[in-house]
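Q: Could you work out the structure for the sequence below:
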Amino acid sequence: MTVPSPAEEVVRICQDLIRFDTSNFGDNEGPGERAAAEYTAGLLAEVGLAAEVFESSPGRASVVARMEGQDPSAGALVVHGHLDVVPAQRQDWSVDPFAAEEKDGLIWGRGAVDMKDMDAMILSVVRHLARTGAKPKRDLVIAFFADEEAGGTYGARWAVENRPELFDGATEAISEVGGFSSTLGGRRAYFLQTAEKGLAWLRLVAQGRAGHGSQLSEDNAVTNLARAVARIGDYRWPIELTDTTRRFLDGVTELTGVVFDPDDPDVLLKELGSVARFVGATLQNTSNPTVLRAGYKDNVIPGLAEARIDARPLPGQDELVLSRIKELAGEGIEVSYVHNDIALEAPFSGNLVDAMVDSLRAEDPDAVVLPYTLSGGTDNKALHRLGITGYGFAPLQLPEDLDFTGMFHGVDERVPVESLKFGTRVLHRLLTTY
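A: Predicted coordinates for the structure are as follows:
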């Protein structure tokens, strides 16, 4: 019997995963991941890998399996993805976001790049290893988590806090939002994610004097809150470069000849094309107002108004960011965390990094590989609590005209079929050589 290659399976698996609506609306709302988790566990069981499906809350399911390596003394590698996706409104899309249609050489659908493409690559490669009896050099902990899109409370964080034994012996991890390509200065460069900003979702509460909407109001909660939100939204954080970002910018300068000017960062950012969306937000801390709530009737002045702020601190700046936001909010505004998680920064060196770079260059010999900081966050934050060092490495060789970074949480999300196949070859090499 001929064993299918990972490239022969990855498209079907990616489409199957997209067809499970695992929309995560936050606050434990949505259909959950159970059906997708059972499908994923079934694919592993089919090739003899025992996978555990567990729930943190009804329907909020994650999957973890372990593949034995040749050297039990070597630190295990966690290869992980998440099964949930952000919601998609059908009327905004040109296709059904959960139909996983293949069109123009691309797979379209919610999760095609974030991150059911990587889930499919992991599954197809691991299934091939199991079928052929090929053992990785070290144990692999293969994990597919719930709830990443809402901070991981019901997914990776829950698993780390309640089932830490699943990750025994693990020292490093790879996951999403790294290893993808872009063209810089005529060269194809791959961005390996070695750092990610922190996560500070904040609640602002203003209290005032409730009353009739026709009366004079000298202590209006909505007005008080609006001033605070405007100050925070208008604030421009100073440019502050981490070690990772400095190294990235130096690499871009070497490729393009354009030197980074902190007084005019847009000059270099223009060289990055759509990737500037990711990188531009890593040059400083950010704080964006995202939600406003107040009142219940047109002619009633509410006694309380609430806002949410999505703040993303650079590594080591969590306390500074909270302090500055409190200062900007001003007196009388209560500021508290809704969700808080650390920033990460790992070295662009070591055996795992060398293996990732070598795996890319084996498929693309002229590749330039640069470290970069992710402006968002991943489940590597949760694994860090167990002392596991995480990187973003979901390898994709992409066409120049594809706005890849715009696909994350965007409309008409899609991934090229050939990019998926490329990714399986790179990932297979990595997992069999490292």
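
Q: From now on I want contacts and neighbour counts done on CA atoms only, so please keep to that.
A: Will do.

Q: what are the ranges of the helices in the protein?
A: Secondary structure of the chain by DSSP state H: the helices cover 6-18, 34-45, 116-132, 156-162, 221-234, 243-256, 266-269, 276-280, 318-329, 351-363, 380-384, 417-433.

Q: Can I get those in CSV including distance to Thr194 and mean neighbour count?
A: Below are the helices of the chain laid out as CSV (distance: least, C-alpha to C-alpha, whole Å; neighbours: other C-alpha atoms under 10 Å):
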stretch, distance to Thr194, mean neighbour count
helix 6-18, 26, 22
helix 34-45, 28, 20
helix 116-132, 17, 24
helix 156-162, 19, 20
helix 221-234, 28, 20
helix 243-256, 7, 18
helix 266-269, 19, 17
helix 276-280, 13, 17
helix 318-329, 19, 17
helix 351-363, 9, 18
helix 380-384, 11, 23
helix 417-433, 17, 21
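
Q: wait, which of the ones you listed is closest to Gly109?
A: Nearest to Gly109, of all the helices of the chain, is helix 6-18, at 6.3 Å by C-alpha to C-alpha.

Q: got the contact list for the nearest residue in space to Ala276 that is not next to it in sequence?
A: Of all residues not flanking Ala276 in the chain, Leu269 sits nearest, at 5.5 Å (C-alpha to C-alpha, 6 or more residues apart in numbering). Contacts for Leu269 (C-alpha atoms under 8 Å, 6 or more residues apart in numbering) come out as Ala276, Val279, Gly280.

Q: Take the residues you listed and write them to TSV, including distance to Leu192.
A: TSV is the format used below for the contacts of Leu269 (distance: C-alpha to C-alpha, whole Å):
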residue	distance to Leu192
Ala276	15
Val279	12
Gly280	16
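
Q: on that earlier part again, as a markdown table, the helices of the chain with distance to Val63 would be great.
A: Below are the helices of the chain laid out as a markdown table (distance: least, C-alpha to C-alpha, whole Å):
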| stretch | distance to Val63 |
| --- | --- |
| helix 6-18 | 14 |
| helix 34-45 | 6 |
| helix 116-132 | 12 |
| helix 156-162 | 10 |
| helix 221-234 | 39 |
| helix 243-256 | 32 |
| helix 266-269 | 39 |
| helix 276-280 | 29 |
| helix 318-329 | 31 |
| helix 351-363 | 24 |
| helix 380-384 | 15 |
| helix 417-433 | 19 |
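
Q: For the comparison step, fold the sequence that follows:
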Amino acid sequence: MYIRHRLAILVSAFMFGVIGHAAPAPNAVTNIASPAVVQEARTMLERLVSFRSAAGHAGVLPMAQYLSDQFIEAGFPASDVELVRVQDDVAMIVRYRPALVNTKPPVIFLAHMDVVDARREDWATDPWALTEKDGFLYGRGAVDNKFGVLTVAQAFMRLKREGFVPDRELILAFSGDEETGMQTTRVLADRLKGAAFAVNSDAGGGYTGSNGMATYAIQAAEKTYATFELTVRNEGGHSSSPRTDNAIYELAAALQKIAAHRFPVKWNAVSLDGFAAIAPTIEGELGKAMLQFAQHPGDAAAVAILEKEASVDRDLRTTCVATMLKAGTAENVLASVATATVNCRIFPGETIADVQSTLARVAGNPALEIKVRGEPVESPVSEVPLEARRALDAVLAVRAPGASVSTYMEAGGTDGLWFRRAGIPTVAMGPLFATDDSNYAFHGNNERLPLAEFKGGLDHYYRFIKALAGPANADQ
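A: Next comes the predicted model:
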């Protein structure tokens, strides 16, 4: 789910965990790759988008095979390019090895090859054919996350062709089911334990305002995604004889109580950093409340103001909301089973068991069954590794000199949660710099990538890797 802090939300300034104190900087898209690199990237993105790599369409494997051929053609030994089969899905590992064995642990670069499905009849263009229109590149995955795949892959290939030798092992890890079960992600995280850290292309990024002010957000934490099924059962019966223990009514009563409940306010170093950074850019009482909360976490007066904004309140606490209902078999039959699906986004540090217990207590019905769907994953907060921050600073010195940098917490989930859980610090440092006109529409109809941002992001990981793993005097 590419750039989940939704760079355009930076513009609205209600995603608190982004950046403030922006410094004047040239528009990032003025620092673009060479025409040859742009053309090569355009051709590759066309191929990547053409694969219908959505669940149920078997497009991930041929996409991975295409990429494998490209890596080998660029000079990577076939033995260092691996397709990892996980049941019906596939992941990919590419190893960029140093000249000599050394003690530096490897660094991983993440992206996901799969996408959310799209139907031709819902789009203005063919979602599976990259189409340039009105200054945008349209296509499913053009942003989420095939642009991430492209920029990481092309950086590896360009550097390999140029004879660049990293001073430590670099590992490309592309998952194949991030949008669904993340089974490939789990395998990758387990296979690659012991890495120094991972850099995720699927979140984080920058924003350049119309006044030339530039900011950059690093995603360093994620809420836990957990879904619960709440069920009430009884014997049912005929609708002509209503019973007092109506399953639908009992479930509705429980849901109303849950809807009225607010989980306690939480914070961590990442969220406080974000509040402190964005506060000066927000006018009025909201900005003042952000600064007050950053300086005095939990301040009741500040919370009272912040929680009025839904897009801010969600990052103050765990949230749970009913999303689906199922009950009854016919219009003249009393439902014997009524089930609600409740989706929760859990603040780091709070457990799934804690939330399940809270839902039961708030609902107040001992007969209500509450079970967890699937295997939700709790993910810790990552500190930004100093090496990663220095490499990012080197990139920004070229792309957006003077841009301020801060961290934020993701309300959704990415592959990073499994790598963090495996003990690998993971930070998302995506390649895009949004503007006021960016409207990516990822996961929606007519997903599109601004052509200027496409060109501006192609050197992002190329420069990052040279700064991270190249000679100290390398020309960045």
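
Q: Taking the centroid of structure 1, which residue is nearest it?
A: Centroid check for structure 1 by C-alpha atoms, centre = their mean gives Thr378 as the closest residue, at 4.2 Å.

Q: what does that residue align to in structure 2?
A: Alignment note (TM-score structural alignment): Thr378 of structure 1 maps to Thr414 of structure 2.

Q: ok, Asp318 of structure 1 touching Gly198?
A: Yes: Asp318 of structure 1 lies in contact with Gly198 (C-alpha atoms under 8 Å); the separation is 7.3 Å.

Q: any common contacting residues for those two?
A: Counting by C-alpha under 8 Å, 6+ apart, the residues touching both Asp318 of structure 1 and Gly198 are Ile342.

Q: and Thr22 of structure 1, how many neighbours?
A: 26 (other C-alpha atoms under 10 Å).

Q: ok, for the residue mapped onto it from structure 2, nearest residue in space, not its chain neighbours?
A: Alignment note (TM-score structural alignment): Thr22 of structure 1 maps to Ser53 of structure 2. Leaving out its chain neighbours, the residue that sits closest to Ser53 of structure 2 by C-alpha to C-alpha, 6+ apart is Gly59, at 3.9 Å.

Q: Hmm, that neighbour is touching Val49, no?
A: No: with contact defined as C-alpha under 8 Å, Gly59 of structure 2 does not count as touching Val49 (10.2 Å).

Q: Just tell me the aligned range of stretch 220-229 of structure 1 in structure 2.
A: With TM-score structural alignment as the criterion, stretch 220-229 of structure 1 aligns to 246-255.

Q: what about the closest residue to Asp71 of structure 1 other than its chain neighbours, neighbour count?
A: Nearest residue to Asp71 of structure 1 in three dimensions, chain neighbours excluded: Arg138, at 5.4 Å (C-alpha to C-alpha, 6+ apart). Close neighbours of Arg138 of structure 1, defined as other C-alpha under 10 Å, add up to 22.

Q: What lines up with Arg138 of structure 1 in structure 2?
A: Counting by TM-score structural alignment, the partner of Arg138 of structure 1 is Arg168.

Q: quick one: that match from Ala153 of structure 2, how far?
A: Computed as C-alpha to C-alpha, to the nearest Å, the Arg168 of structure 2 to Ala153 of structure 2 distance reads 18 Å.

Q: can you list contacts of the match of stretch 220-229 of structure 1?
A: For stretch 246-255 of structure 2, the surrounding residues in contact (C-alpha under 8 Å, 6+ apart) are 230-234, 236, 322, 327, 334-340, 362-365, 368.

Q: Could you pick out the buried ones from those?
A: Among the contacts of stretch 246-255 of structure 2, those classed as buried by 16 or more other C-alpha atoms under 10 Å are 230-233, 236, 322, 327, 334-340, 362-363, 368.

Q: Which of those fall within strands?
A: Leu230, Thr231, Val232, Arg233, Ala322, Ala327, Leu334, Val337, Ala338, Thr339, Ala340 (DSSP state E).

Q: ok now stretch 62-78 of structure 1, how far from the chain's centre?
A: 23 Å (C-alpha atoms, centre = their mean, to the nearest Å).

Q: What of stretch 161-181 of structure 1?
A: 13 Å.

Q: Can you list the buried residues in that stretch?
A: Neighbour-count burial for stretch 161-181 of structure 1 flags 166-167, 169-181 (criterion: 16+ other C-alpha under 10 Å).

Q: Okay, and which of the residues you listed map to strands?
A: The members of the buried residues of stretch 161-181 of structure 1 that map onto strands under DSSP E are Ala170, Thr171, Glu172, Ala173, Ile174, Ser175, Phe180, Ser181.

Q: aligned partner of the first one in structure 2?
A: Yep, that's Ala170 of structure 1 we're talking about. Checking TM-score structural alignment: Ala170 of structure 1 goes with Ala195.

Q: Now that that match has come up, it's in contact with Val107, right?
A: Yes: contact criterion C-alpha under 8 Å: Ala195 of structure 2 and Val107 qualify, at 5.8 Å.

Q: quick one, what contacts Gly148 of structure 2?
A: Here Gly148 of structure 2 is in contact with Ala111, His112, Ser201, Asp202, Gly430, Pro431 (C-alpha under 8 Å, 6+ apart).

Q: what would those look like in TSV with distance to Arg317 of structure 2?
A: Below are the contacts of Gly148 of structure 2 laid out as TSV (distance: C-alpha to C-alpha, whole Å):
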residue	distance to Arg317 of structure 2
Ala111	28
His112	28
Ser201	26
Asp202	23
Gly430	25
Pro431	29
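
Q: closest to Glu285 of structure 2 among those residues?
A: Closest to Glu285 of structure 2, out of all of the contacts of Gly148 of structure 2 and judged by C-alpha to C-alpha, is Gly430, at 31.3 Å.

Q: I'd like to know how many residues surround the closest one.
A: Neighbour number of Gly430 of structure 2 under other C-alpha under 10 Å is 27.

Q: In contact with the equivalent of it over in structure 1, which residues?
A: Under the alignment (TM-score structural alignment), Gly430 of structure 2 maps onto Ala394 of structure 1. By C-alpha under 8 Å, 6+ apart, the contact list for Ala394 of structure 1 reads Met118, Ile174, Ser175, Glu176, Val177, Gly178, Gly179, Phe180, Gly423.

Q: Please apply the same query to Ala112 of structure 1.
A: Residues counted as contacts of Ala112 of structure 1 (C-alpha under 8 Å, 6+ apart) are Cys14, Ile18, Glu413, Arg414, Val415.

Q: Between all of the residues you listed, which two are separated the most?
A: Cys14 and Glu413 (13.0 Å).

Q: which one in structure 1 is aligned with Ser68 of structure 2?
A: Per TM-score structural alignment, Ser68 of structure 2 is aligned with Ala41.
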